[in-house]
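[1] kindly return the folded structure for what I paste below:
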Amino acid sequence: MEDREFENPYLIPKNIKARFELIPGFGWREIFVTLAGAIVGFMLLLLLGVFGIPIIVRIFLAVMCAGIGYGISVQNPRTGVNLLDILKMMRQFNARPKRFYYVFGEGRERD
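    Purely as a prediction, here's the structure:
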C-alpha cells in the first residue's frame, strides 16, 4: 500500500490518426486519384484506337492523363497542400460573404 502513494500517474495520449503513406505526402487518396487518371488515359487509349490514331500518340495521351492525376494529387513540399485541396479551399472562400468595412485611399466612394 505504501508503494502506491509514490507512484506517478501515467498520462495516456489520445489515439492518433495516422494515415498510410507510400512515400511522404503520397497516401491512399493520392494513389486513387493517380489510378483514376491512369484509367481515364487507358480508356482514351482504347477509344482513340477505334479511330486509327497512331499508337505513339495514344500512349502519350494515356501517360499524360496519369501524369495529370499525379500532379493534381501530389502535395507541394513547402505548403503540404495538393491542388485538389487548394481548389476546395478556393471554392469555400468564394462561397463566403465578404464585407469590407473600410475604404482605403483618397477619392474612393462607398458602394
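
[2] C-alpha only now, for contacts and for neighbours.
    Noted.

[3] mind listing the strands for the chain?
    21-23, 26-27 (DSSP state E).

[4] format the ones you listed as CSV; extra columns: mean neighbour count and distance to residue 41.
    Compiled in CSV, these are given as follows (neighbours: other Cα atoms under 10 Å; distance: least, Cα to Cα, whole Å):
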stretch, mean neighbour count, distance to residue 41
strand 21-23, 10, 23
strand 26-27, 16, 21
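
[5] another for comparison:
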Amino acid sequence: MPEYLVPRAVRSRMEVFPGFGLVEILAVAAGGAVGAVLQLIPAALPLTPAPQLFARFFAFTLPLGVSYVLVRQDLGGHSLWGQLQAFRRWANHPRIYYYRRGDV
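    As a prediction, this is how the structure comes out:
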C-alpha cells in the first residue's frame, strides 16, 4: 500500500456537514437531552393546554438552539464557544504598558 505524505498544516476532521462534525452533533444532542429534561418542568405546572404546550416547546428548543449557536463554526472555522474561551484567556492576561502616551 503506498504511503502518502500529509502536510502538518492540514487538519483531518470528520465532518457530517461542512463545518459541522461529530463533536458538534454530540453537543447539540446534549442540548436536546437538557431540553428534554427541562420540558418536563412546564408539564408539572397547572397551565391550560395551549400555554403549557408553548412552554414545553420553548423549554425544549431553547437549549437546542443555544448549543447549536455555541458550536456552529463560521467561515473562518471559529465557533462562538471558542471565541468566548479566547476572550476569557485574553481578559485574564495582565495588561502591562511599557511606555506612556506621548513618549513614543
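
[6] first vs last residue of stretch 12-31 of the second structure, how far apart are they?
    Distance across stretch 12-31 of the second structure, first residue to last, is 26 Å (Cα to Cα, to the nearest Å).

[7] start and end residues in the first structure for it, please.
    Using TM-score structural alignment, stretch 12-31 of the second structure lines up with residues 18-37 of the first structure.

[8] check the gap between the aligned partner of residue 68 of the second structure in the first structure and residue 28 of the first structure for me.
    The alignment partner of residue 68 of the second structure in the first structure, by TM-score structural alignment, is residue 70. Residue 70 of the first structure sits 12 Å away from residue 28 of the first structure, taking Cα to Cα as the criterion.

[9] who has more neighbours, those two?
    Shown here are residue 70 of the first structure and residue 28; by other Cα atoms under 10 Å, residue 70 has more neighbours (21 against 12).

[10] tell me how many other residues crowd the nearest residue to that one once chain neighbours are set aside.
    What sits nearest to residue 70 of the first structure in space, not counting adjacent residues and going by Cα to Cα, 6 or more residues apart in numbering, is residue 34, at 4.9 Å. Residue 34 of the first structure has 22 neighbours, counted by other Cα under 10 Å.

[11] since that was my last question, I'll sign off now.
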